[in-house]
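>>> Sequence unavailable; structure follows:
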């Protein structure tokens, strides 16, 4: 019996097949053709249809081996704050605005009350308000987080819940797990905790990959929360850092920590404690873009030059979220 984890990242889709005891059985991945389709500075967007194509490619490769088809359950993680508009039948109505998109600064100023203080333009809610104001959307539009969209594709229906880690940046009450009344005008999914069974893989997908039994769909989490759960951090004061395209920090706390500048925010742990943390654009992307295939060469050269008088901030994007919050 195996379990499938799907990670929708900035640069591609990754599938990891593991046994009940955590042993990795197989893995596959598929890069996205475009990491950012936006042309203006401070904006980041992707076509969600490319996510589907990449996921199909990764799963085609994974399940080409009949020995990998004994899957019991699937869970999805994705970047936090990535959101898109969809029709009532779940089809995309526009681009997905990514986790680091900064265009909704004016909307963020108006959303602060929902979060009890300042709101970052990278949060999902101001992006949704921006889409309402700037896109020609039908009255029955729905808004889904990236993981929700993947789950709706897997289930074959948009009638799926979101988990409270993805819902946090959209304004869910983290203590109650419910949407505030001020968001009643939005068509948002029901909120559940990570790790909850909510449906099964669609019959169409089961037939395509010749999966022999009912495959359970389980609510996942944002990528940094999923990484924290897997890190082994278990006691108050424990911290975990995840370096990908960006860099995320999370710790375990018995109390909720408030930051009026919205650099640090608190997720709720499924066990009831709090996870203060944040994310910086100064992650691994600069290594890929500045050095690319020369990384091994540069590792060697760095040993020859231990000191430098030249200091640069290690980011290739406009704006920052942590350790300071700035759209420029």
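Yep, it's here. As the structure is a prediction and not an experimental result, all values here were calculated from the model.
>>> make it CA atoms for all contacts and neighbour counts henceforth
Noted.
>>> All the helices of the chain, residue numbers only.
For the chain, applying DSSP state H gives helices covering 48-62, 105-111, 124-134, 146-155, 164-167, 203-208, 223-231, 285-290, 295-304.
>>> Double-check residue 5 against residue 17; I have them as touching.
Yes - between residue 5 and residue 17 a contact is recorded at 6.4 Å, counting by Cα atoms under 8 Å.
>>> more neighbours, these two?
Just comparing residue 5 and residue 17: by other Cα atoms under 10 Å the higher neighbour count belongs to residue 17, 22 against 18.
>>> what about the more buried one, distance to residue 8?
15 Å (Cα to Cα, to the nearest Å).
>>> swap in residue 297?
From residue 297 to residue 8 the distance is 30 Å (Cα to Cα).
>>> can you check residue 260 too?
To residue 8, residue 260 is 30 Å away according to Cα to Cα.
>>> so who does the nearest residue to residue 225 once chain neighbours are set aside touch?
The shortest distance from residue 225 to any non-neighbouring residue, by Cα to Cα, 6 or more residues apart in numbering, is to residue 165 (7.3 Å). By Cα atoms under 8 Å, 6 or more residues apart in numbering, the contact list for residue 165 reads 193, 194, 221, 222, 225, 267, 268.
>>> Name the nearest of those residues relative to residue 129.
Residue 129 has its nearest neighbour among the contacts of residue 165 in residue 222, at 21.2 Å by Cα to Cα.
>>> Verify the stated contact: that closest one with residue 99.
No - assessed by Cα under 8 Å, residue 222 is found out of contact with residue 99, at 10.8 Å.
>>> take the one below as the second:
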């Protein structure tokens, strides 16, 4: 343990996911002392996806009260919060929401994305992602300004998902973090808003929050928030990161070439690079990382959410056991969102498909598990094509990582070892980041608090078995016009090395 981490301290990690709000209490040695969560509900309508922002606060407050019920208040020193990337709303001068929360995969802002890319393309190119997608925060902000009457009011504020909660915790508006501000167009190299481009787009400077780097102390918990949440008044509020970055910290993936693959509702990959990774297709983007490093990654619209959609109410443990014994080679493209694919390629009209003919429900289930693994392999092949270092240690986190067979299948398809942290969740990462308020670096706190569990090694025979299936998956994506032939060719060449 770092000498700068108080042995008796408790650090809180707060997480706003798609389906739940969570609080974990972790000590300086990484032991989880308590955890609790509350469900969140969404409304989907075509390519629109919204949540009630008030639900974020009420659910998180309830989770905090439960988690802290048996914790000595004197031990609680700091907290940090993560949220879904690109989720925004408008609020009034008192922090009261004026609009629903437009979620991370809401795809309504296609026309506004074109405007944003025309006005700010030079900046986006400098930042490495070249263009914005409709689901990013800035296009959605432009949509709100175009369609919401509340946007014309006095004192209107843009808030990222976590900004609403930190405002409530501090009792006043505090700065946003640069991680959440990335998709709103924040200039991560120059650490400022690109005001000339935003003014051209009709975004008032008064709408924009102050932005600070993750790990910055924003303020302390106020008395009203302490009563609502059970978090002691005076607890330090530390600027957090997006959910994918939070999981990366929680996995301890902080060395150059290290990667964390978060398999939740969707698949999110985050790695560490000594240099900015630039993507001509704009599907990979970089956060700023600790010590001047960059955190390249991408967020897919495919992932484990397809399981709940395709197999509602199923006994997944039993289905996994049956799937593990199948010999079928069917593979399914595991798209969750109706708004098309975002990573490792961008295709607004992408839709699910199944290659092969599953003989029964177990084989159909296996096809989706295999589809996620194939998509994950394509993500790494694309990142390698861009020049991102991808050969460091790989950790698997997210709800999907709890399925041991699925994790082994992913290791086999990837042909590389994978690590499973004992506590595979973004809230742990936020507890680690909160602990940096003690004066220790994020590398020090991660070394002290992140506990690696199992390591799974690929079976070479299984890797050889699944490689032709992966190639057929690539061929189908090319045939449908979704995947560039050059990317598929690079993936096949890399498999032959």
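Received, thanks. The model shown is predicted, which means the values in this text are computed figures rather than measured ones.
>>> related to what we said a few turns ago, from the contacts of residue 165 of structure 1, which is closest to residue 66 of structure 1?
Using Cα to Cα, the contacts of residue 165 of structure 1 come closest to residue 66 of structure 1 at residue 221, 28.6 Å.
>>> From residue 411 of structure 2, how far off is the aligned partner of that closest one in structure 2?
Superposed on structure 2 with TM-score structural alignment, residue 221 of structure 1 falls opposite residue 241. As judged by Cα to Cα, residue 241 of structure 2 and residue 411 of structure 2 stand 27 Å apart.
>>> again, but for residue 29 of structure 2
29 Å.
>>> who has more neighbours, those two?
A side-by-side neighbour count of residue 29 of structure 2 and residue 411, using other Cα under 10 Å, places residue 411 first with 25 against 21.
>>> On the three-state scheme, the more buried one is what?
helix (DSSP: H, G, I helix; E, B strand; the rest coil).
>>> What residues does residue 319 of structure 2 make contact with?
362, 365.
>>> Quick one: map it onto structure 1.
By TM-score structural alignment, residue 319 of structure 2 lines up with residue 298 in structure 1.
>>> ranges for the strands of the stretch 151-300 of structure 1?
Assigned by DSSP state E, counting those that start in this stretch, the strands in the stretch 151-300 of structure 1 fall at 162-163, 191-192, 197-200, 216-222, 239-243, 247-251, 265-268, 274-280.
>>> Kindly apply the preceding question to the stretch 351-497 of structure 2 instead.
Ranges of strands in the stretch 351-497 of structure 2, per DSSP E, counting those that start in this stretch, are 353-355, 394-397, 418-421, 452-456.
>>> ok, residue 297 and residue 8 of structure 1, which is more surrounded?
residue 8 (23 against 10).
>>> The residue nearest to that one when sequence neighbours are not counted - how many residues pack around it?
Nearest-residue entry for residue 8 of structure 1: residue 78, 4.7 Å, with adjacent residues in sequence omitted and distances by Cα to Cα, 6+ apart. Counted with other Cα under 10 Å, residues neighbouring residue 78 of structure 1 total 26.
>>> Quick check: the gap between residue 78 of structure 1 and residue 219 of structure 1.
12 Å.
>>> How about residue 123 of structure 1?
Taking Cα to Cα, one finds residue 123 of structure 1 at 20 Å from residue 219 of structure 1.
>>> Would you mark the buried spots in the lengthiest helix in structure 2?
For structure 2, the helix with the greatest residue count under DSSP H is helix 361-385. By 16 or more other Cα atoms under 10 Å, the buried positions in helix 361-385 of structure 2 come out as 362-385.
>>> what does that helix contact?
By Cα under 8 Å, 6+ apart, the list of residues contacting helix 361-385 of structure 2 reads 267, 284, 302-304, 306-307, 311, 319-320, 322-324, 326, 328-334, 343-344, 354, 358, 389-390, 406, 409-410, 413-414, 470, 473, 487, 490-491, 494.
>>> sorry, back to before: with distance to residue 29 of structure 1 added, can I get the helices of structure 1 in CSV?
Listed next are these as CSV, based on distance: least, Cα to Cα, whole Å:
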stretch, distance to residue 29 of structure 1
helix 48-62, 5
helix 105-111, 34
helix 124-134, 26
helix 146-155, 15
helix 164-167, 23
helix 203-208, 18
helix 223-231, 16
helix 285-290, 18
helix 295-304, 21
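>>> Highest mean neighbour count out of these?
Of all those, helix 164-167 has the most neighbours on average by mean count of other Cα atoms under 10 Å, namely a mean of 30.
>>> residue range for that helix in structure 2?
So helix 164-167 of structure 1 sits over residues 178-181 in structure 2, by TM-score structural alignment.
>>> Understood, closing this out.
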